[in-house]
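Asker: only geometry, no sequence info:
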């Protein structure tokens, strides 16, 4: 399987070498100490938190769903793989859609709606519905997490225009850590309470906290993003 995977990866590598170009207006190179400067900013940590919810939730759910389907519903390995693939494809497909929508209505507004939806869906999942209904809700939550991934990274380059390379790495790493903690949380809650319901309720509460945080910080960020866009437009006009 890993050998076969190398074939499409090799094709992507060749395509990248042939057509990739550096951005004409890329920021200046950063030093290692610049990472510490970025990490002193509150907004950097907030982006890490928001992305650990969306991407961390997506990755964590993708890795935990096989266990959940087998333990809760007794699915075989092949059926489990099929349904996990369906959910993962949903999240992957809707990521660019989330960015596209955010470009039109604003990433802050999109994330506010999505966090409310994701929190609600996790609560519904905690009901442990019959499988045909549970898989439908899981499909929706994975789609929403994918949309959220696109929305977060629609905002990052606007807020950190000069540090986009560093912030992409930092925020991406935070998303990966979120994906590590989610299965651990669900496993611990299952062992502690004897049911997966408690873990999904806790996830709903965490996403609810992200919703409240985005509501509090959203107006301030909106002002900062407008200022950055005006500054960027003025700089481009000077260069032209």
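Answerer: Looks like it arrived, so ask away. Computed from a predicted structure; not experimentally measured.

Asker: switch to C-alpha atoms for all contacts and neighbour counts from now on
Answerer: Will do.

Asker: distance between the lengthiest helix in the chain and the chain's centre?
Answerer: In the chain, with assignment by DSSP state H, the single longest helix is helix 197-239. Put simply, helix 197-239 sits 13 Å off its chain's centre (C-alpha atoms, centre = their mean, to the nearest Å).

Asker: again with stretch 111-131
Answerer: Centroid separation for stretch 111-131 versus its chain: 16 Å, with C-alpha atoms, centre = their mean.

Asker: same question for stretch 100-117.
Answerer: Chain-centre distance of stretch 100-117: 13 Å, with C-alpha atoms, centre = their mean.

Asker: report the buried residues of that stretch.
Answerer: Residues 100-102, 106-108, 110-112, 114-117 are the ones in stretch 100-117 that count as buried (16 or more other C-alpha atoms under 10 Å).

Asker: contacts only, for residue 190.
Answerer: Contact analysis of residue 190 by C-alpha atoms under 8 Å, 6 or more residues apart in numbering lists 196-199.

Asker: okay, those in JSON lines with distance to residue 123 and neighbour count next?
Answerer: Output for the contacts of residue 190, formatted as JSON lines (distance: C-alpha to C-alpha, whole Å; neighbours: other C-alpha atoms under 10 Å):
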{"residue": "196", "distance to residue 123": "11", "neighbour count": "22"}
{"residue": "197", "distance to residue 123": "8", "neighbour count": "19"}
{"residue": "198", "distance to residue 123": "9", "neighbour count": "20"}
{"residue": "199", "distance to residue 123": "10", "neighbour count": "24"}
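
Asker: what about versus this one:
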């Protein structure tokens, strides 16, 4: 009897659970490693006497290298199987993580930060791996659960300060185990090796390889489809901006609201948590209602919240019908700001899953290549947006322009999506108005 996706065998269910669980844990760890300099930067700056610009490059080069190889990593996962590729990535990343703990100069630290940033490419592997194991009607939820590993961005924020304070600077075992801030990358190196062993031993040996035997150039052919680039823009909005704001918000809280750094980090976590942990919810909604409808909700919520956040403080003048004027003072309170940022995080968390629900729908045999390109461009958005935030603030003198940039980026993506839907409906028939989710787009 042939097993269908609706009636999987006990072995199939067990295999899917193993792949989803181990890939999610591995991705969470890799994401924590990828963004660890956001917390380690303060003691590193003190020890090496770095300027703010020098310090910013540590995070920037890590984010850059965590973006560049996503396309290739996704293709390799489709071709050779996610199990082997993910295991190799974990082991490789452990090497520069250990070297970070041993760095004695800024140039060496910058090099090791770039190499350890390779961890960010694990996302493409996990997406392709899970898509190969789960049926279409469950892929949105499965990819959402896996993508919730983004919460790794907050792991170092919570455990880093405590570990730095609790482990003496001299370390243990005669310095073999370094102390202070160096203990964190050392610990991550050990955990990466252990995670690689667990992934190799406890996931199905007979892996699924949808791209096995296919020519490399054939696997790249879907990238000529404009739809892929549209999905990439969506992902810049919901993921690239997420990475950028995760790094930018602590500074914003400190500069605009005068908070101490530890409070700024905790309030930033209120943005990170929904933007990460709501991915499974976004996947479930995408499975149930369709990914494009979820993207409408996402863009609408983000436009509303960022539209308020981008307003400069001052006065709102109302022209009344009686001819009188009402002048209302406008001031953004800390709690209103935090609530609106939380809403943006909610939209991003749901939207990230919806973007990746699109990919196996339209490119079931090319999830690795398409998902890799979408992930690569989205992550590159996280590299380019912080400087854009800084330039916009420098040009205007208004910190609120951070959210003007986000508003305009979201608006462009929403308009492109809506024009595509209208074009589809105009070329089809009125009865497709409520069923466009799975209709062909004619290459759009």
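Answerer: Arrived safely. All values derive from a computational prediction rather than experimental measurement.

Asker: care to give me the TM-score?
Answerer: Scored against TM-score structural alignment, normalised by the length of the first structure, the superposed chains reach a TM-score of 0.85; 228 aligned residues with a C-alpha RMSD of 2.4 Å.

Asker: all helices for the first structure, in order.
Answerer: Under DSSP H, the first structure gives helices at 2-19, 32-39, 42-73, 77-105, 107-125, 131-159, 164-193, 197-239.

Asker: which one of those helices lies nearest to residue 26 of the first structure?
Answerer: helix 164-193 (9.4 Å; C-alpha to C-alpha).

Asker: pull out the buried positions in the closest one.
Answerer: Buried, per 16+ other C-alpha under 10 Å, within helix 164-193 of the first structure: 164, 166-168, 170-180, 182-183, 185-187, 189-190.

Asker: what's the answer for stretch 106-113 of the second structure, then?
Answerer: 106, 109-113.

Asker: Provide the aligned range in the first structure for that stretch.
Answerer: On the first structure, no counterpart of stretch 106-113 of the second structure exists by TM-score structural alignment.

Asker: ok so, going back, so can I have JSON lines of the contacts of residue 190 of the first structure showing distance to residue 73 of the first structure?
Answerer: Listed next are those as JSON lines, based on distance: C-alpha to C-alpha, whole Å:
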{"residue": "196", "distance to residue 73 of the first structure": "12"}
{"residue": "197", "distance to residue 73 of the first structure": "14"}
{"residue": "198", "distance to residue 73 of the first structure": "17"}
{"residue": "199", "distance to residue 73 of the first structure": "17"}
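
Asker: now the second structure: which of the residues you listed match?
Answerer: Among the contacts of residue 190 of the first structure, the ones whose aligned partners also touch in the second structure (both residues aligned by TM-score structural alignment, their matches' C-alpha atoms under 8 Å) are 196-199.

Asker: of these, closest to residue 85 of the first structure?
Answerer: Nearest member of those to residue 85 of the first structure, counting by C-alpha to C-alpha, is residue 196, at 21.0 Å.

Asker: residue in the second structure matching that closest one?
Answerer: Using TM-score structural alignment, residue 196 of the first structure lines up with residue 399 in the second structure.

Asker: just residue 91 of the first structure next, same as before
Answerer: By TM-score structural alignment, residue 91 of the first structure lines up with residue 275.

Asker: what do you get for residue 166 of the first structure?
Answerer: So, by TM-score structural alignment, residue 166 of the first structure is matched to residue 369.

Asker: one more: residue 121 of the first structure?
Answerer: So, by TM-score structural alignment, residue 121 of the first structure is matched to residue 305.

Asker: pretty sure that match contacts residue 342?
Answerer: No. Look at residue 305 of the second structure against residue 342 with C-alpha atoms under 8 Å: they stay out of range, at 9.1 Å.

Asker: who's in contact with stretch 356-369 of the second structure?
Answerer: By C-alpha under 8 Å, 6+ apart, stretch 356-369 of the second structure touches 71-78, 124-125, 127-128, 131, 136, 139-140, 143, 210-211, 219-220, 222-223, 283, 286-287, 291-292, 370-371, 438.

Asker: of the residues you listed, buried ones?
Answerer: 71-78, 124-125, 127-128, 131, 136, 139-140, 143, 210-211, 219-220, 222, 283, 286-287, 291-292, 370-371.

Asker: can you name the residues that contact the residue lying closest to residue 208 of the first structure once chain neighbours are set aside?
Answerer: Nearest residue to residue 208 of the first structure in three dimensions, chain neighbours excluded: residue 119, at 5.7 Å (C-alpha to C-alpha, 6 or more residues apart in numbering). For residue 119 of the first structure, the contact set (C-alpha under 8 Å, 6+ apart) comprises 203-208.

Asker: mapped onto the second structure, which of those hold?
Answerer: Under both residues aligned by TM-score structural alignment, their matches' C-alpha under 8 Å, what those keep in the second structure comes to 204, 207-208.

Asker: dump these into CSV; add distance to residue 11 of the first structure and neighbour count as well.
Answerer: Listed next are these as CSV, based on distance: C-alpha to C-alpha, whole Å; neighbours: other C-alpha under 10 Å:
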residue, distance to residue 11 of the first structure, neighbour count
204, 40, 24
207, 38, 24
208, 41, 18
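
Asker: out of these, who's nearest residue 148 of the first structure?
Answerer: Nearest to residue 148 of the first structure out of these is residue 207 (C-alpha to C-alpha; 11.7 Å).

Asker: distance check, the closest one against residue 135 of the first structure.
Answerer: Per C-alpha to C-alpha, to the nearest Å, residue 207 of the first structure is found 20 Å from residue 135 of the first structure.

Asker: and residue 38 of the first structure, what pairs with it in the second structure?
Answerer: Residue 38 of the first structure maps onto residue 222 in the second structure, by TM-score structural alignment.

Asker: hmm, residue 164 of the second structure is touching residue 184, no?
Answerer: Yes. In terms of C-alpha under 8 Å, residue 164 of the second structure counts as a neighbour of residue 184; the distance is 7.4 Å.
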